[in-house]
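[1] how would this look folded up:
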Amino acid sequence: MSHATRIDQTVRRIYDTFDNPGTSPVEAGLGDIDSWIDAIDGLGGSALTGLQTELRNLRSYVERDDRPAIAATLQRLGTETSRIAHGMHSLTDNTGDQLRHLGQTLVIAAGNLKMS
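    Alright, predicted model coming up:
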């Protein structure tokens, strides 16, 4: 699966979770988190290592349904994703734009979770 497809699916699933809060199984979300951890694994760089750590934290918070911790982690992931995307303007495959959209979506999801 391409990164573009993975990003698009992630964004759609985040919105679906908030649009239909009772219908999105935790197992699907955990699978998405695991998929991102695997995708980042071995790419190197301290920023990506930090993202992997946050994703692992997110996974444990989702398992425990620790909503304040989930919101804080989504906020950090969104901010970091947006920061990484900032330097990707020159890519021709729109990955930078998609990552910016993902970053914004994560920050919005964090805010929505804080308000719920």
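
[2] contacts and neighbour counts: CA atoms only from here.
    OK.

[3] Report all helices and strands that the helix or strand where residue 80 lies contacts.
    Residue 80 belongs to helix 67-86 when assigned by DSSP states H and E. Secondary-structure packing of helix 67-86 (3 or more Cα pairs under 8 Å, 6 or more residues apart in numbering; DSSP states H and E): helix 46-64, helix 95-115.

[4] Show me what the last one is in contact with.
    Applying Cα atoms under 8 Å, 6 or more residues apart in numbering, the contact partners of helix 95-115 are 3-4, 7-8, 10-11, 14-15, 18, 67-68, 70-82, 85-89.

[5] List the buried residues in the helix holding residue 80.
    Across helix 67-86, burial judged by 16 or more other Cα atoms under 10 Å covers 69-82, 84-85.

[6] this one as well, want them side by side:
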Amino acid sequence: MSRFNPASANQSLDDAINAVKGGLGNAPATSQLDSWLRLLDGEGTGAQGAILTELSNLKNYVHQGDPANISHSLHSVGLLTAKAAETVSDEEIASKLRRLSEALVAASTALPA
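    You can find the predicted model right below:
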């Protein structure tokens, strides 16, 4: 069971949005990924479980220095985040998830495919 708690996710989502919008190269990318993985730690179901899997893939691509797969993975995480936003009843959290989704998709197009 996942330990994700939407009520305590506000600051983490703000940090994630700022990291992505500021450019993943401007922040310690693997540190941010580790933070996201801890936030979603566990065996989430649906979009949350898929996000956890894709974030693990993204971390591996970052370590490998594989820009094409980083781009693809960022896009996938962005789409999955948008899907997760649809399931959240707290409008503030849902709004932040949508903004994070948009930032991830935009970041995915800034890298070579």
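
[7] Let me see the TM-score of these two.
    Once the chains are overlaid, their TM-score stands at 0.83 when taken by TM-score structural alignment, normalised by the length of structure 2; 106 aligned residues with a Cα RMSD of 1.9 Å.

[8] Tell me the spacing between the residue positioned nearest the centre of structure 2 and residue 42 of structure 2.
    Centroid check for structure 2 by Cα atoms, centre = their mean gives residue 77 as the closest residue, at 5.5 Å. Distance, residue 77 of structure 2 to residue 42 of structure 2, by Cα to Cα, to the nearest Å: 17 Å.

[9] Residue 92 of structure 2 too?
    Taking Cα to Cα as the measure, residue 92 of structure 2 falls 24 Å from residue 42 of structure 2.

[10] between those two, which one's more packed in?
    For residue 92 of structure 2 versus residue 42, the count of surrounding residues by other Cα atoms under 10 Å is larger for residue 42: 15 against 12.

[11] Now do the SS call for that one.
    The local conformation at residue 42 of structure 2, judged by DSSP: H, G, I helix; E, B strand; the rest coil, is coil.

[12] aligned partner of it in structure 1?
    Residue 42 of structure 2 maps onto residue 42 in structure 1 when the alignment is built from TM-score structural alignment.

[13] cool, and residue 18 of structure 2?
    In structure 1, residue 18 of structure 2 lands on residue 12 (TM-score structural alignment).

[14] burial count for its match?
    13.

[15] Okay, and it sits in which element?
    Taking DSSP H and E as the definition, residue 12 of structure 1 sits inside helix 3-19.

[16] Can you get me a residue count around residue 89 of structure 2?
    Residue 89 of structure 2 has 10 neighbouring residues, counting by other Cα under 10 Å.
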